[in-house]
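**Q** Output the structure for:
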Amino acid sequence: MAQDRIDAQGSSTVSCSSPLVDAQFIPRQYEPNYAYPLLVLLHARGGDEDQLVKAMPALSWRNYVGLGLRGPTPVMKRERLSGYSWGADFELPDRSGFRVRPRLSEAESVRRSLFDSEADPIDRLEEGVFTGIRQTRSLLHVHSERIFLVGCGEGAAVAYRLGLSFPDKFAGVVAINGWLPGGFRPLGRLRACRDFPVLVVHGAWNSRVPLSRARRDVSTLRAGGLRVAFQSYPCNHRLSSGMLADVDTWLMNHCTNQPAV
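**A** Coordinates of the predicted model:
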């Protein structure tokens, strides 16, 4: 592990003014005249907005601004709060019993948008993510074409859904020990997603999400023409230094291949 990963110290701030509670990682020796890549950090089930922010120094203490977001659904264990999740739409199919949300007719979708007071959970999630990004960009200098979604576990399912739904808004997706969400057509915007970059890193000993599932998801995306890099590691469902080193390398390679803004 490089010395900067050992010695790195990060800083974060928390804001409750957006629809999703968030925390920011500010690089050491932050330079306001430099347009930083932004990593939108989406935690695993049972985590919170700080879970991946705390891992940022081990990724790089100087290369990125980080925006950690908290899932909207509390996770309770033995009647105590044990973290947060991203909701039933992103659960492992085995956990959710292969639940698929019923497809609404166009008329019903219009009726709900006009008369139902409670917004759709996916709409609220999208609003929260984009609001968090806008607020971060108003405070810190972020490169508009270098906004990446980085998700771990259940957060990777969120990253997949957002990235493949809005490929024009994001520079790529990093999926760590995750899965494609159920009830979602990952290639629904096939033409827009062609050449969309994705990095999948997965623990070979992951008993929660078997390596075979990750390989299947990679095959699905590659069949649609997406540029998917894939690597497995001798670890379980937790982050490893090797994973983080490869994520950093992949991100920087994509950043340096883009023109400055």
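**Q** drop to CA atoms for contacts and neighbour counts, all remaining ones
**A** OK.
**Q** Name the nearest residue to Val21, sequence neighbours excluded.
**A** In space, and not counting its chain neighbours, Val21 is closest to Arg70: 5.4 Å by CA to CA, 6 or more residues apart in numbering.
**Q** residues contacting the one you found?
**A** Neighbouring residues of Arg70 by CA atoms under 8 Å, 6 or more residues apart in numbering: 20-22, 42-43, 47-49, 84-85.
**Q** Could you double-check that Gln231 sits in contact with Val198?
**A** No. Under the criterion of CA atoms under 8 Å, Gln231 makes no contact with Val198, lying 11.6 Å away.
**Q** Of the two, which one has the most company?
**A** Val198 (25 against 14; other CA atoms under 10 Å).
**Q** List the contacts of the helix or strand encompassing the more buried one.
**A** In this assignment (DSSP states H and E), Val198 forms part of strand 197-203. Contacts of strand 197-203 with the rest of the structure, by CA under 8 Å, 6+ apart, involve 171-178, 211, 214, 218, 226-238, 243, 247, 250.
**Q** Helix or strand next in line after that strand, which one?
**A** helix 211-223.
**Q** Give the buried residues for that following helix.
**A** 211, 214-215, 217-218, 221-222 (16 or more other CA atoms under 10 Å).
**Q** again with stretch 244-260
**A** Buried, per 16+ other CA under 10 Å, within stretch 244-260: 244-245, 247-248, 250-251, 255.
**Q** Reformat these as CSV; add secondary structure.
**A** Converted to CSV, the buried residues of stretch 244-260 look like this (DSSP: H, G, I helix; E, B strand; the rest coil):
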residue, secondary structure
Leu244, helix
Ala245, helix
Val247, helix
Asp248, helix
Trp250, helix
Leu251, helix
Cys255, helix
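**Q** can you tell me which residues contact Gly10?
**A** 25-28, 54, 56-57, 61.
**Q** how many other residues sit next to Ser17?
**A** 11.
**Q** just Arg161 next, same as before
**A** Arg161: 23 surrounding residues under other CA under 10 Å.
**Q** One more, so I can put them side by side:
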Amino acid sequence: MKKIHKKLNNIEYIVVEPAYIKPDMMYPVIFLLHGYGSNMSDLANICEHIDSNEYIYVCPNAPLEIDIGFGNKGYSWFDIDTEYKSLEDNYSNLINELIFSLDKEYCIDRKKMILGGFSQGAMVTYEFGIMQTNYFSGLLAMSGKLINKEIFNQDEKINLDKKIFISHGVYDNVISVNEGREANKILKGIGFKVEYKEYPITHEISLDVISDIKKWIEKILIQ
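**A** Sure, this is the predicted structure:
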């Protein structure tokens, strides 16, 4: 696979593409959003373990730069120290622009796109992905939580055709496994098809998680 560093306006991102692009193939796209204090390289490193030939992956830096100590910087999708507000407006333009940019460079299949994230990236995946009716056929939430449960009490139409995969570590000491269980219960309760799995791990992505993600993605994107 090839990792290509790009920049769109003020956002840096990595595109992970197959070593050889087939000119007659429409590629599904998988967006992966990193966790709080991390960066675009984090989840870009797991792409080859999911599949190295069938998909194009997009791993952006979050827009907020933060100090993570010892002179190092990381990125955040939203400020965790301030009152939470809806993220949909914040990231609608970013995702739109990334898709438009990809469309100019690659032959992408807009009907086969997945949005996924880890930790804070999973929170954004829930918040943004659930309310979007036109973008994603699947949502992937690793070790995250629902941060705006009120959205399900609104009258806005929710596309229940999206498939959702939730993974969570039983020993997660950052975001309790109870958050994963609650998300699973709520989303299934309103009609989503959710695949929920727990693992004997902490706040991390294990090889078993990646293996299950790979199988789930294949069911959605390779038909």
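**Q** hmm, which two among the buried residues of stretch 244-260 of the first structure are most spread apart?
**A** Using CA to CA, these span at most 16.3 Å, a distance reached by Leu244 and Cys255.
**Q** Might you report the residue contacts of the closest residue to Tyr64 of the first structure other than its chain neighbours?
**A** Excluding its sequence neighbours, the residue lying closest to Tyr64 of the first structure (CA to CA, 6+ apart) is Pro37, at 5.2 Å. For Pro37 of the first structure, the contact set (CA under 8 Å, 6+ apart) comprises 63-65, 142-143, 146-148, 255.
**Q** Pro37 of the first structure: which element?
**A** If you go by DSSP H and E, Pro37 of the first structure is part of strand 36-42.
**Q** Centre of the chain to the next helix or strand after that strand, how far?
**A** Counting by DSSP H and E, the next helix or strand C-terminal to strand 36-42 of the first structure is helix 56-59. With CA atoms, centre = their mean, to the nearest Å as the basis, helix 56-59 of the first structure stands 16 Å off its chain's centre.
**Q** could you pull out the strands for the second structure?
**A** 2-8, 11-17, 27-33, 56-60, 64-69, 72-76, 108-118, 138-142, 163-169, 193-199 (DSSP state E).
**Q** could you give me the residues in the first structure that stretch 190-201 of the second structure aligns onto?
**A** Under TM-score structural alignment, stretch 190-201 of the second structure corresponds to residues 224-235 of the first structure.
**Q** wait, I meant stretch 29-37 of the second structure
**A** Under the alignment (TM-score structural alignment), stretch 29-37 of the second structure falls on residues 38-46 in the first structure.
**Q** Then stretch 119-132 of the second structure?
**A** Residue span in the first structure matched to stretch 119-132 of the second structure, by TM-score structural alignment: 153-166.
**Q** If you count neighbours, what's buried in the match of stretch 190-201 of the second structure?
**A** Neighbour-count burial for stretch 224-235 of the first structure [16+ other CA under 10 Å]: 224, 226-228, 232-233.
**Q** Using JSON lines, lay out these together with distance to Pro74 of the first structure.
**A** Output for these, formatted as JSON lines (distance: CA to CA, whole Å):
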{"residue": "Gly224", "distance to Pro74 of the first structure": "35"}
{"residue": "Leu226", "distance to Pro74 of the first structure": "34"}
{"residue": "Arg227", "distance to Pro74 of the first structure": "34"}
{"residue": "Val228", "distance to Pro74 of the first structure": "32"}
{"residue": "Ser232", "distance to Pro74 of the first structure": "30"}
{"residue": "Tyr233", "distance to Pro74 of the first structure": "30"}
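**Q** Closest one to Leu164 of the first structure out of those, please.
**A** Distance to Leu164 of the first structure, by CA to CA, is smallest for Leu226 among those, at 10.0 Å.
**Q** Neighbour-wise, which one of the contacts of Gly10 of the first structure leads?
**A** Among these, Met56 has the most neighbours (other CA under 10 Å), with 27 neighbours.
**Q** That one -> the second structure?
**A** So, by TM-score structural alignment, Met56 of the first structure is matched to Cys47.
**Q** Which residues are in contact with that match?
**A** Contacts of Cys47 of the second structure (CA under 8 Å, 6+ apart): 16, 57.
**Q** 10 Å instead?
**A** For Cys47 of the second structure, the contacting residues are 1, 3, 16-17, 30, 32, 55-59, 210, 214, by CA atoms under 10 Å, 6 or more residues apart in numbering.
**Q** now swap in Tyr20 of the second structure and tell me
**A** 1-2, 52-53.
**Q** how do these look in the first structure, which are kept?
**A** Retained in the first structure (both residues aligned by TM-score structural alignment, their matches' CA atoms under 10 Å) from the contacts of Tyr20 of the second structure: 52-53.
**Q** Out of the contacts of Tyr20 of the second structure, which is nearest to Ile95 of the second structure?
**A** For the contacts of Tyr20 of the second structure, the nearest to Ile95 of the second structure is Lys2 (21.6 Å; CA to CA).
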